[in-house]
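**Q** here is a sequence with its predicted model. Questions after.
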Amino acid sequence: MQEIADDFADLAAPQRLELLLEFSEGLPELPARYAGSLDTMEQVHECQSPIFLVVEVADEPADQPDDRAVHLFFSAPPEAPTTRGFAGILSEGLDGLTVAEVLAVPEDAPYRFSLGEAVSPLRLRGMVGMLSRIKRQVALKTRS
């Protein structure tokens, strides 16, 4: 996540929006098991656009629960590039990390992408909402 934040910080505000659009376009498609099943995903109500997410935590290595890999899946409409961009950042920055690494991400991480000049605070709160739901789902899935 820090590398992505550094990439944004190195750019002027207009170029940050272009990079955000690149993340939007790079958001992976939902796997077939979630396509058409938004009811199995959690909606992020802080976002202005309808976005849904689900977290999967790998079963292995079961002897070290905090070392299990986390995988993220998002459903975001193509006509919402900012929201999709935020989801793309979180997907690229967090997918594949361990439970411990995801839970260690600071709550204010979305504010570290130097996007305050490029998008509204309301939109940034949407990304904060995504991150908090990801971390909550990871915590819940590692307790069970």
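**A** Nice, I can see it.

**Q** rest of the way, CA atoms for contacts and neighbours
**A** Fine.

**Q** Met41 reaches Val54, doesn't it?
**A** Yes. The pair formed by Met41 and Val54 meets the contact definition of CA atoms under 8 Å, at 5.1 Å.

**Q** which residue ranges form the helices in the protein?
**A** For the chain, the helices defined by DSSP state H cover 2-9, 13-25, 81-94, 99-103, 121-143.

**Q** use this one as the comparison:
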Amino acid sequence: MSAVPAALQEIADDFTELSGDNRLQLLLEFSDDLPELPERYADHPELLEPVPECQSPIFLITEVEGTGRDAEARLFFSAPPEAPTTRGFAGILAEGLNGLSVGEILDVPNDVTERMGLAEVVSALRLRGMAGMLARIKRQLREKAEIGPEEA
């Protein structure tokens, strides 16, 4: 059963409670709050995976501590400051998912990005970029936590 983790649901609720202009402002705040890459990745950008669904260049990598659905997941993103929408999407995913178990993240519905009411302020193409980030995160986590199709 798909479930939205509490932190991500709180973010979604914050967006849906706001008007269009305020939603865009909140998205920009998430852009500003996107954590910097740790040095181990900042010095080796080739380790990060690109997300071609995004209109702006964004790269991501996950880390997993342990194996299976109970393993802890860490998410890292790199997006240029001149791409605030893309950075905002990454900031939402970082804040809403970082530190959760792999299983919790794998259970996030794929359409969660559509539930935030952002279609009023950003294009469908941009929303597909956020969905592309989530899909790549899930794939990386399945691989790194050694989760087979029957467990996913």
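**A** Perfect, thanks for sending it. Fair warning: this is a prediction, and the values are worked out from it, not measured in the lab.

**Q** quick check, central residue of structure 2?
**A** Leu93 (3.0 Å; CA atoms, centre = their mean).

**Q** show me what that residue aligns to in structure 1.
**A** Aligned counterpart of Leu93 of structure 2 in structure 1: Leu90 (TM-score structural alignment).

**Q** hang on, the earlier thing: Met41 and Val54 of structure 1: which is more packed in?
**A** Taking neighbours as other CA atoms under 10 Å, Met41 of structure 1 and Val54 compare with Val54 leading, 19 against 16.

**Q** what lines up with the more buried one in structure 2?
**A** So, by TM-score structural alignment, Val54 of structure 1 is matched to Ile61.

**Q** any idea how far Met133 of structure 2 is from that match?
**A** 10 Å (CA to CA, to the nearest Å).

**Q** Glu114 of structure 2 - how many residues pack around it?
**A** So Glu114 of structure 2, with other CA under 10 Å, has 15 neighbours.

**Q** what is the equivalent residue in structure 1 for it?
**A** In structure 1, Glu114 of structure 2 lands on Tyr111 (TM-score structural alignment).

**Q** what's the closest non-adjacent residue to that match?
**A** Leu124 (7.1 Å; CA to CA, 6 or more residues apart in numbering).

**Q** what about that neighbour, how many residues nearby?
**A** Count around Leu124 of structure 1 with other CA under 10 Å applied: 21.

**Q** how about the equivalent of it over in structure 2, what does it touch?
**A** Counting by TM-score structural alignment, Leu124 of structure 1 lines up with Leu127 in structure 2. Residues near Leu127 of structure 2 by CA atoms under 8 Å, 6 or more residues apart in numbering: 113-114, 118-119.

**Q** now the buried members of those.
**A** For the contacts of Leu127 of structure 2, a burial check counting by 16 or more other CA atoms under 10 Å picks out 113, 118.

**Q** got the helices of structure 1 as TSV, with distance to His45 of structure 1 columns?
**A** What follows is the helices of structure 1, written out as TSV (distance: least, CA to CA, whole Å):
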stretch	distance to His45 of structure 1
helix 2-9	24
helix 13-25	19
helix 81-94	12
helix 99-103	21
helix 121-143	8
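
**Q** out of those helices, which comes closest to Asp66 of structure 1?
**A** Each of those has some distance to Asp66 of structure 1 by CA to CA; the shortest is helix 99-103, at 4.9 Å.
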